[in-house]
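> build the 3D model from these lines:
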Amino acid sequence: MMARPLVPERSLWHLIAVEVRRQRELHQLSGSHLANLLGCDRSTVSRIENGLRRLSPDNAAQLDELWRTGGLFTRLVRFAAAADDGNWFTGLTQYEEQATHHRMWEALLIPGIFQTPDYARAALTVGMVDDVEAAFNLRMARQTAVFDRPRVANISVLLNWVALAQPVGDAETMRGQLARLLELSELPNVSVRIVEKEANVHLGLDGSFTLLTVDDHDIAFADAPERGRLMIDPPDVQRFAVRYERISNIATPIGPSRALIERAMETYQ
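Predicted structure coming up:
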């Protein structure tokens, strides 16, 4: 993949990439040597320095110790992950690939990694993105990264009743999507629970979010129009974990939730 121009004045992630290269050259290390010290391959170091891969919190801590930078890279990664600089999606997809546990609350739509091709295209073509085909391909690639992996992640979804009632595409598209939702909910590592209309007003109405467990640490992603926000600072993540638990407390159990999905399918004839 061709390296893109780095603009450290506009992106903290680009600043990190430039600083990793600067420090490596300052300490007269080759890319291969640094890769050995970090326990990764040479291509990973190259992708980090070219802005094609984000520096992980663990690697940031390794660099701080190696170069005695006083926690500089750890702080930069934390701030970059929390910043809304328009590059959030790269970080989200990377964390999704690595996560061992996904906890999702979806207020309006079927989760992206559960969407059928027809549903995804119908959702994306309403003007959410400029390049529908690129966004569609990325969404399908996210599904592959999550479900087609040697170590399957545990996925727990809390789904608002609105996602079942809101048509996206035609009736056939919705039947296919809900059938796919049922199919995935029967996997041993996946649970889908519905928050019914009778739950009335609750914390989840503030917006969708995801909690991901990566390397025994949790991160949070809060959804928003056009841009989302990644959070790795423990107090921020904990607030979303508490919110998830409170929504979970009012969600319908797994078995009855499947029955709700089946009944919703019958309405799309």
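
> going forward, measure contacts between C-alpha atoms and count neighbours the same way
Fine.

> helix/strand/coil for Met2?
Secondary structure, DSSP: H, G, I helix; E, B strand; the rest coil: Met2 is coil.

> any idea how far it is from Arg47?
Look at Met2 and Arg47: by C-alpha to C-alpha, to the nearest Å, they are 10 Å apart.

> need the three-state assignment for Val157.
Under three-state DSSP, Val157 falls in the strand class.

> same question, Ile110
Strictly by three-state DSSP, Ile110 counts as coil.

> the residue lying closest to it once chain neighbours are set aside: which element?
Spatially, and ignoring its direct neighbours in sequence, Ile110 is nearest to Ala163 (5.9 Å; C-alpha to C-alpha, 6 or more residues apart in numbering). Per DSSP states H and E: Ala163 is located in helix 162-165.

> swap in Glu226?
Using DSSP H and E, Glu226 sits within no helix or strand.

> what count of nearby residues applies to it?
Using other C-alpha atoms under 10 Å, the number of residues around Glu226 comes to 8.

> quick one: Met104 is in a strand?
Yes: secondary structure of Met104 (three-state DSSP): part of a strand.

> quick one on the thing from earlier: not counting the helix or strand that the helix holding Ala163 is followed by itself, show me its contacts.
As assigned by DSSP H and E, the chain's next helix or strand after helix 162-165 is helix 171-185. With contact meaning C-alpha atoms under 8 Å, 6 or more residues apart in numbering, helix 171-185 is reached by 114-116, 118-119, 164, 167-168, 190-192, 258, 261-262, 264-265, 268-269.

> mind checking which of these are in helices?
Asp118, Tyr119, Leu164, Arg258, Ile261, Glu262, Ala264, Met265 (DSSP state H).

> compare with the first, here's sequence two:
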Amino acid sequence: MANVQTLDPNASPLDYYGWELRRLREAAHLKQGQLGDIIFCTGSLIGQIETTKKVPTRDFSERVDAALGTDGLFSRLVGLVLRSQLPTWFQPYADMEAQATYISTYQVQLVHGLLQTEEYARAVLTTGVSDDLDGLLAGRMERQLILEREQPPLAWAVLDEAVLHRPIGGQEVMRNQLAHLLEFSERRWMRIQVMPFSVGQHASLDGSFTAMRFHEDPDIVYTEDLISGHMTANPATVREASRRYAHLQAAALSVEDSAALIARVMEERYGNQSRPDELAMA
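Sure, this is the predicted structure:
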């Protein structure tokens, strides 16, 4: 007789998801392989998700809902599951980010998480120490769904020019990432500016920070150090962050000139380069 792993549905959102998947699959009198055939995946994957060894995706959840007739149960649960995959210290920030009506950020080293492509995000996350890269990546991609809402938060990002030149993940990953940034220029609720090297000293040489506004709650400023993040609603800190951000926006290139610089770096630094033997034959 097979050794069936006992799950505690109260242990975590992932455990609850796996417990419900097993319960409803068995109620439908389906083996793991049979459900896998219906939703075009392997029975092994079904088993891994039921035993919390794999994190479900949103697409997987939608297909399970359709196959088992669960009225969107797993599509609703997966949001909680993916949010739970974020580092514990980061989850309070992600919760507030999802409620914000306006997000403004200055980034020195990297593209902000909400604007990252999946390949860029994967390259960034591989520099960490977590054993669950897929879970972290899924959680980061889930955060980005707030930008796809019918009424997304207004957002403004100032990126240091160094962000464009740092080759995270390699040439193709960077080219796709910069192209992704340019796509946001077509969305009226998102604005991206670049702080050029030529500016020299500016109002936030201390580093990156993000500010958020809400319908009713106080404004929040978020910063990170080496191992954790910090949120504060201290009025003096919020005022100082607002002052600094206004100076950053004034010093950075205009939205239009920023898009032109992003496009130029994308082509000149990450464009398709001919191989040496092709150059020799030209």
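
> so how far does the helix holding Ala163 of the first structure sit from its counterpart in the second structure?
Taken over the aligned residues, the distance from helix 162-165 of the first structure to the second structure averages 0.4 Å (mean C-alpha distance after the TM-score superposition for the first structure).

> can you name every helix or strand that that helix contacts?
helix 254-266 (3 or more C-alpha pairs under 8 Å, 6 or more residues apart in numbering; DSSP states H and E).

> report the buried residues of the helix it packs on.
Ser257, Arg258, Leu260, Ile261, Glu262, Ala264, Met265 (16 or more other C-alpha atoms under 10 Å).

> and for that helix, what's in contact with it?
Contacts with helix 254-266 of the first structure, where a contact means C-alpha under 8 Å, 6+ apart, come from Leu164, Ala165, Met174, Arg175, Leu178, Ala179, Leu182, Ser185, Ser191, Val192, Arg193, Ile194.

> and the helices in the second structure, which stretches?
13-27, 32-39, 43-50, 58-68, 73-84, 91-99, 118-125, 133-143, 161-165, 171-183, 235-251, 255-270, 276-281.

> need those in TSV (columns: distance to Gly207 of the second structure).
Listed next are the helices of the second structure as TSV, based on distance: least, C-alpha to C-alpha, whole Å:
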stretch	distance to Gly207 of the second structure
helix 13-27	35
helix 32-39	46
helix 43-50	40
helix 58-68	34
helix 73-84	26
helix 91-99	18
helix 118-125	18
helix 133-143	22
helix 161-165	13
helix 171-183	21
helix 235-251	11
helix 255-270	20
helix 276-281	40
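
> of all the ones you listed, which one is nearest Val199 of the second structure?
Of all these, it is helix 235-251 that lies closest to Val199 of the second structure, at 7.1 Å by C-alpha to C-alpha.

> check the mean deviation of the closest one from the first structure.
Comparison of helix 235-251 of the second structure with the first structure after fitting gives an average deviation of 1.4 Å (mean C-alpha distance after the TM-score superposition for the first structure).

> counting by contacts, list what that helix packs against.
Here helix 235-251 of the second structure touches strand 190-195, strand 209-213, strand 220-224, going by 3+ C-alpha pairs under 8 Å, 6+ apart.

> in the first structure, what stretch matches that helix?
The alignment of helix 235-251 of the second structure onto the first structure (TM-score structural alignment) spans residues 234-250.

> identify the residues contacting the matching stretch?
Residues from elsewhere that reach stretch 234-250 of the first structure (C-alpha under 8 Å, 6+ apart): 103, 105, 158, 195, 199, 202-204, 209, 211, 218-220, 231.

> by neighbours, which of the residues you listed wins?
Greatest neighbour count in those, by other C-alpha under 10 Å, goes to Trp105: 28 neighbours.

> I'd guessed that residue sits against Leu159; true?
Yes: the pair formed by Trp105 of the first structure and Leu159 meets the contact definition of C-alpha atoms under 8 Å, at 6.0 Å.

> which residues sit in contact with the most centrally placed residue in the first structure?
In the first structure, the residue lying closest to the centroid (C-alpha atoms, centre = their mean) is Leu92, at 3.8 Å. Residues counted as contacts of Leu92 of the first structure (C-alpha under 8 Å, 6+ apart) are Phe221, Leu230.

> returning to what we had before: distance to Val238 of the second structure for the helices and strands packed on helix 235-251 of the second structure - can I get that in CSV?
As requested, these are arranged in CSV below (distance: least, C-alpha to C-alpha, whole Å):
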stretch, distance to Val238 of the second structure
strand 190-195, 21
strand 209-213, 8
strand 220-224, 6
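
> measure Met2 of the first structure to Arg103 of the first structure for me?
34 Å.

> Leu34 of the first structure: neighbour count?
When neighbours are counted by other C-alpha under 10 Å, Leu34 of the first structure registers 18.

> so where is whichever strand or helix holds it in the second structure?
In this structure, Leu34 of the first structure sits in helix 31-38 according to DSSP H and E. Aligned using TM-score structural alignment, helix 31-38 of the first structure spans no residues in the second structure.

> by contact count, what packs against that helix?
Using 3+ C-alpha pairs under 8 Å, 6+ apart, helix 31-38 of the first structure sits against helix 42-49.

> now do the helix it packs on: everything it contacts.
With C-alpha under 8 Å, 6+ apart, helix 42-49 of the first structure has contacts from Ala17, Val18, Val20, Arg21, Gly31, Ser32, Leu34, Ala35, Arg53, Arg54, Leu55.

> quick one, that helix and helix 31-38 angle?
On the basis of axes from the mean of the first three to the mean of the last three C-alpha atoms, to 10 degrees, helix 42-49 of the first structure is oriented at 100 degrees to helix 31-38.

> which residues in the second structure does the very next helix or strand once past helix 42-49 of the first structure align to?
Per DSSP H and E, helix 42-49 of the first structure leads on to helix 57-67 as the next helix or strand towards the C-terminus. Under TM-score structural alignment, helix 57-67 of the first structure has no counterpart anywhere in the second structure.

> what helices and strands are in contact with helix 57-67 of the first structure?
Using 3+ C-alpha pairs under 8 Å, 6+ apart, helix 57-67 of the first structure sits against helix 72-82.
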